[in-house]
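In: Sharing a sequence plus its predicted fold:
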Amino acid sequence: MAHPEHDLRDLQDPAATVLLTVECQRGVVGPESALPELAAAARASGALTNIAKLVAGAHNTSVQVVHAVAERRPDGRGASRNARLFRAAERLPVQQLTGTSAVRIADPVPVGDGDLVVRRLHGLSPLAGTGLDALLRNVGCRTLIVTGVSANIAVPNAVFDAVNLGYTAVVPADAIAGVPADYTAAMVRHTLSPVATVTTAEEVLRTWRRKRRGGPGVSPA
């Protein structure tokens, strides 16, 4: 459930809302993932299914969808190497190489003709140095819904960057995943809830359905 101090009134304007999926790509959360423990957590927790439902709901509500993909060139040019994570990724059996199936959006997440795909070759965040901020402003975004993986690194990076850039961040807690599986709930409670509106996928979808029907939407808390 949403935290009592928050409400979802910011989602009542679809034109000012963007749904962001983070690293929901085959090489990360697919069956042949470079990170099988993370992929298993994303599927077993229902997070990937909930992300798919949110993307489908966004398509039905004219909410802009953006897929943030992490990849690297085969020659590694431009890739970050200033952290253990990056150097370890170079040795993984599945590489997130540009143009390969590993960087395609994983099932069951649908990709619509109007969706935007933002690819990054460096860093930890889909918002830092990727051009995503400019795209969000160009489509009139004020509220950014952050979903995907991992709750350990990329998702909190995206939330903090969004808040620092002036967006209202919304996190459906059942549409993100990390490892170990129980870490996600603790991270949401202690790290993200002070800066983002924490909710569920169903509450977001319910808000959109009310808006489509012309209902009153969500009452202030």
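Out: Noted; the coordinates are in hand.
In: make it CA atoms for all contacts and neighbour counts henceforth
Out: Noted.
In: tally of neighbours for Val117?
Out: Counted by other C-alpha atoms under 10 Å, the residues lying close to Val117 total 15.
In: And Ile153, by the same measure?
Out: Neighbour count for Ile153, taken as other C-alpha under 10 Å: 12.
In: same check, this time on Arg26
Out: Other residues lying near Arg26 total 21 when counted by other C-alpha under 10 Å.
In: what do you get for the one 4 residues further on?
Out: Other residues near Gly30 come to 24 when the count uses other C-alpha under 10 Å.
In: From Gln96, how far off is the closest residue in space to it that isn't next to it in sequence?
Out: With sequence-adjacent residues excluded and distances taken as C-alpha to C-alpha, 6 or more residues apart in numbering, Gly30 is closest to Ala106, at 5.6 Å. For Ala106, the distance to Gln96 (C-alpha to C-alpha, to the nearest Å) stands at 13 Å.
In: Between the two, which has more neighbouring residues?
Out: A direct count of neighbours by other C-alpha under 10 Å for Ala106 and Gln96 places Gln96 higher, at 27 against 21.
In: Please compare the first structure with the one that follows:
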Amino acid sequence: MPTFAQLREQLDPARTVLLTVECQRGVVGPGSALPELAAEARSSGTLHRIARLVTAAREASVQVLHAVAERRPDGRGASRNARLFRAAERLPVQQLSGSVAVRVAEPIDVADEDIVVRRLHGLSPLAGTDVDALLRNLDCRTLVVTGVSANVAIPNAVFDAVNLGYTAVVPADAIAGLPSDYTPAMVRHTLALVATVTTTDSVLACWKRPVRGGRAVTRA
């Protein structure tokens, strides 16, 4: 892991965006299409930690971006070139545009200043979406990646971010996948090679405003 000073430099609020990946009701909520993944994300505390990061990001003036996966009711434009997509078409809960399933799941909330990006195809929240252009317009240099799943979307997001020139930061306790022991192994042997791996508490400490004379000081 980097030193605190190195991490704090990477997480400069003016150049950082916090990304939540597929933290939607139809994936990690009580009516999930993937109940085992939802249970893991909740029982492990992952969703709670993501909610803490979202709140702290806003307080530190870090932009929050929510990436949601959905499909049109008629399926137009949806990917079908992998087993995962074909299996998703048969699930009892569908991530249909405009439905409850594609709303961001509690305890994570969406504020007016947040940006929500919805994709109709593919595996990554970056490839083929507006995210890269939005990040560049926001003058982003560091992307903090959180959410699900550690099996597919999270590594896709990290690899795409690195390929596009961003520094990826992964709070390892703010992502989840299946089985539970897969996530730490994937982080150690894969993501750690290309991203800065840290913890939720370390990110929160970097974004905490310094206190002078008993009063919080807002960073410029």
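Out: Okay, I see it. If you're wondering where the values come from, they're calculated on a predicted model, not measured in any experiment.
In: Tell me which residues touch the residue nearest to Gly30 of the first structure, please.
Out: Residues counted as contacts of Ala106 of the first structure (C-alpha atoms under 8 Å, 6 or more residues apart in numbering) are Cys24, Gln25, Arg26, Val29, Gly30.
In: with those residues in mind, which one is nearest to Arg43 of the first structure?
Out: Closest approach to Arg43 of the first structure among these (C-alpha to C-alpha): Val29, at 7.8 Å.
In: quick one: contacts of the longest helix along the second structure?
Out: For the second structure, the helix with the greatest residue count under DSSP state H is helix 46-59. For helix 46-59 of the second structure, the external contacting residues (C-alpha under 8 Å, 6+ apart) are 18, 20, 23, 41-42, 63-64, 107-109, 146-147, 173-176, 200, 203-204, 207-208.
In: Show only the entries of these found in strands.
Out: Counting by DSSP state E, the contacts of helix 46-59 of the second structure place Leu18, Thr20, Gln63, Val64, Thr146, Gly147, Ile175, Ala176 in strands.
In: mean deviation (superposed) between the longest helix of the second structure and the first structure, please.
Out: Taking mean C-alpha distance after the TM-score superposition for the first structure, the mean distance separating helix 46-59 of the second structure from the aligned residues in the first structure is 0.4 Å.
In: Report the buried residues of that helix.
Out: Neighbour-count burial for helix 46-59 of the second structure flags 46-58 (criterion: 16 or more other C-alpha atoms under 10 Å).
In: Equivalent analysis for stretch 24-42 of the second structure, please.
Out: 24-30, 32-34, 37-38, 40-42.
In: Mind jotting down where the helices sit in the first structure?
Out: All helices of the first structure, identified by DSSP H, fall at 26-29, 36-44, 47-61, 84-89, 132-138, 154-164, 183-187, 201-213.
In: Ok, which of those comes nearest Asp115 of the first structure?
Out: Closest to Asp115 of the first structure of those, according to C-alpha to C-alpha: helix 47-61, at 8.8 Å.
In: tell me the angle the closest one makes with helix 201-213.
Out: Helix 47-61 of the first structure and helix 201-213 are oriented at 10 degrees to each other (axes from the mean of the first three to the mean of the last three C-alpha atoms, to 10 degrees).
In: what range in the second structure does helix 47-61 of the first structure sit on?
Out: Using TM-score structural alignment, helix 47-61 of the first structure corresponds to residues 46-60 of the second structure.
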